[in-house]
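Asker: Take this sequence and fold it.
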Amino acid sequence: MSHTAHIPSHRKPRRSASKLAFRAGVAGGVFSTLAVAGAAAPANAEPVTETTLEMPTLGSLEADLASAVSASAEASQQEALDQSLAAQEDAALQKAAKDAKKAKAEADRKAEAEKAEKARAEARERASRTAARTSLSAKSSSSSDSSGSADSSTGSSQVATGSAAAIVAFARAQIGDAYISGGTGPNSWDCSGLVQAAYRQAGIDLPRISYDQSSMGTSVSLSSLQPGDILYWGSRSGSYHVAIYVGGGKYVGAQNTSTGVVERSLDWDMPSGAVRLL
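Answerer: Prediction:
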């Protein structure tokens, strides 16, 4: 290195005199102001306490807003849940009331059906007892007094044969069926409807009305009856009731709504006459 090389100095550069004078003046002014203020203040004046106001930060506001939104959402969700539960309770109560009403109606219906069935059973039992008593009475009357009975001449040993057997068998098969005015079967009959259907078994077509049926064939006396003969009540051309003689002093006929189709002794209700078509 040459002796003439420049070596940088490590000393601070000197400030200019003007800058130093300005800074000294400013500092002096400040210190003088402080001195005057200190002299003017009371001797016992309390030191001034500095109050620091903390301003909320942006992060704090966002947290508070999120908390408020969350609380509002929870409240709305709870309210919706309460309303849903209330609606479900109302629906359950309405369904329970409807089911209870339906069950009561069904129970009432069953009770009425059982009551009606019991009444029908009692009616059938009474009818059976009445028919049994009537049959016994008729048999007793027939056996004790045969003088006025057509069975005295025909006897109780008559057996239907041929077409008469078919007619008698059909008539007896309908015993117990109901009586209905205008009935022609298969489970309900009136008197002429039963006679007409019975004769159809033998291939014989009869008129529908009782007085027309009694006007056919040949008139026979009640003392000469044969199975299959048509019995009538009233005049032959104006009869109001007909039945079929089945032998043994008995007949089968659709009597009335109380008895239906029954088998009776001639003594129970003596017919006015009879006709024979076989």
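
Asker: From now on I want contacts and neighbour counts done on CA atoms only, so please keep to that.
Answerer: Noted.

Asker: what helices or strands is the helix or strand hosting residue 100 leaning on?
Answerer: Following DSSP states H and E, one finds residue 100 within helix 58-144. If you count contacts as 3 or more CA pairs under 8 Å, 6 or more residues apart in numbering; DSSP states H and E, helix 58-144 packs onto strand 260-265.

Asker: Now do the strand it packs on and helix 58-144, the angle between them.
Answerer: Inter-element angle recorded for strand 260-265 and helix 58-144: 20 degrees (by axes from the mean of the first three to the mean of the last three CA atoms, to 10 degrees).

Asker: who are the neighbours of strand 260-265, in terms of helices and strands?
Answerer: With contacts defined as 3+ CA pairs under 8 Å, 6+ apart, strand 260-265 has these neighbours: helix 58-144, strand 178-179, strand 250-256.

Asker: could I get those as JSON lines with distance to residue 34?
Answerer: Compiled in JSON lines, these are given as follows (distance: least, CA to CA, whole Å):
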{"stretch": "helix 58-144", "distance to residue 34": "39"}
{"stretch": "strand 178-179", "distance to residue 34": "137"}
{"stretch": "strand 250-256", "distance to residue 34": "142"}
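
Asker: Figure out which of those is closest to residue 262.
Answerer: Of all the helices and strands packed on strand 260-265, strand 250-256 sits nearest to residue 262, with 5.7 Å by CA to CA.

Asker: Run through who's touching the closest one.
Answerer: Outside of strand 250-256, the residues within contact range by CA atoms under 8 Å, 6 or more residues apart in numbering are 171-172, 175, 178-180, 189-191, 194-195, 242-246, 260-266.

Asker: For that strand, list every residue counted as buried.
Answerer: Of all the residues in strand 250-256, those buried under the rule 16 or more other CA atoms under 10 Å are 250-256.

Asker: Could you also give me the structure for this second sequence? I'd like to compare it with the first:
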Amino acid sequence: MKQPLVPVVPMSHTAHIRSHRKPRRTATSTIAVRAGVAGGVLSTLAVAGASSAANAAEPVTQTLELPTLTADLAAQVAQSADATQQAAANYQLRAERDAAAAEAAKQAKADLAEAEKKAEARKKAAEEARQAAAERAARDAERPSLTTTTTASASVSAPSSGSVATVLAFLQAQVGDAYVMGATGPNAWDCSSLVQAAFKQVGVDLPRVSQDQSMVGTDIPLSQIQAGDILYWGGKGSAYHVGVYIGNGQYLDAANPSKGVVIQDLSGYPASGAVRVL
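Answerer: Model (predicted):
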């Protein structure tokens, strides 16, 4: 039995050459190609992202540091301004103090010259008053029954005792002097230093302060006080002010900084008590 004949298809004249055959693309190769392409894209994106992140990181760092530097600089400028302002204020205050001190020194010099001028006049008057008092004392010693006469000031009674007259004459010479706490003359006094200095003229040593001066001598009722008695204000032993009674309802004292040494009416400022040492 004859086999059926199979038709023979003629081949291309280049079919036997391998390089001219069109290769068949398999699924595996297609996947590999796609994977390679995707990997390349992802690598590119990763590099670009990393570069962008690196580039972006530097401005962020600078942006965070800039406010800190600015704040520090602002604080330094503010501190410098404050220091400059404080220094200017200190210079101005010092200048004002220097100007005030210079003015005070100028005024003090003028006041001192005026005080010295007045002091000379008072010393001369005091010397004349002492001489007059000594003469009166001599006459009074010879005439014990002689009534009292008046001194140069109509407000001051001259007692028969020469010692009291000397005390009053000294006090009269100090009228117009300044009151300065703690001062002891010759041109400024406080209340107790003036009383102490007055009685020292006749050899009587009194304590320095008002409290102690109110404790010396003999207590005298205010209704029986005489010229030359020491008046005090406050409690006995705790007096805060003293003066000397000069007669005619008046006393002489270093009153206060605004008045200085003056003669005042006892009715305007009644004393608390009195003591007699002469």
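
Asker: so what number do they get for TM-score?
Answerer: Once superposed, the chains reach a TM-score of 0.44 (TM-score structural alignment, normalised by the length of the first structure), with 135 aligned residues with a CA RMSD of 3.0 Å.

Asker: ok so, going back, would you turn the buried residues of strand 250-256 of the first structure into CSV with distance to residue 83 of the first structure?
Answerer: Output for those, formatted as CSV (distance: CA to CA, whole Å):
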residue, distance to residue 83 of the first structure
250, 83
251, 81
252, 77
253, 75
254, 72
255, 72
256, 69
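
Asker: What is the nearest of these to residue 107 of the first structure?
Answerer: Once CA to CA is applied, the member of the buried residues of strand 250-256 of the first structure that ends up nearest residue 107 of the first structure is residue 256, at 36.2 Å.

Asker: where do the helices sit along the stretch 151-278 of the first structure?
Answerer: Using DSSP state H, counting those that start in this stretch, the helices of the stretch 151-278 of the first structure run over 151-154, 162-173, 191-200, 210-213.

Asker: Please, where are all the strands along the second structure?
Answerer: In the second structure, the segments counted as strands under DSSP state E are 149-150, 157-158, 178-179, 188-189, 218-220, 230-233, 241-247, 250-254, 261-265, 273-276.

Asker: Minimum distance to residue 31 of the second structure: which of the ones you listed has it?
Answerer: strand 178-179 (119.7 Å).

Asker: picking up where we left off before, can you tell which of the helices and strands packed on strand 260-265 of the first structure is closest to residue 164 of the first structure?
Answerer: Closest approach to residue 164 of the first structure among those is made by strand 250-256 (13.0 Å; CA to CA).

Asker: Quick one, which of the strands of the second structure gets closest to residue 37 of the second structure.
Answerer: Closest of these to residue 37 of the second structure is strand 178-179, at 112.6 Å (criterion: CA to CA).

Asker: circling back: nearest to residue 82 of the first structure, of the buried residues of strand 250-256 of the first structure?
Answerer: For these, the minimum distance to residue 82 of the first structure (CA to CA) is 71.5 Å, reached by residue 256.

Asker: Count the residues that sit near residue 80 of the first structure.
Answerer: Neighbour count of residue 80 of the first structure, defined by other CA atoms under 10 Å: 12.

Asker: how near is it to residue 74 of the first structure?
Answerer: Per CA to CA, to the nearest Å, residue 80 of the first structure is found 10 Å from residue 74 of the first structure.

Asker: and for those two, which residues touch both?
Answerer: Common neighbours of residue 80 of the first structure and residue 74 are not found (criterion: CA under 8 Å, 6+ apart).

Asker: For residue 20 of the first structure, find the nearest of the helices and strands packed on strand 260-265 of the first structure.
Answerer: Using CA to CA, these put helix 58-144 closest to residue 20 of the first structure, at 45.3 Å.

Asker: Residue 20 of the first structure and residue 31 of the first structure, how far apart?
Answerer: As judged by CA to CA, residue 20 of the first structure and residue 31 of the first structure stand 17 Å apart.

Asker: Likewise for residue 127 of the first structure?
Answerer: For residue 127 of the first structure, the distance to residue 31 of the first structure - CA to CA - is 141 Å.

Asker: Between these two, which has more neighbouring residues?
Answerer: Shown here are residue 127 of the first structure and residue 31; by other CA under 10 Å, residue 127 has more neighbours (14 against 11).
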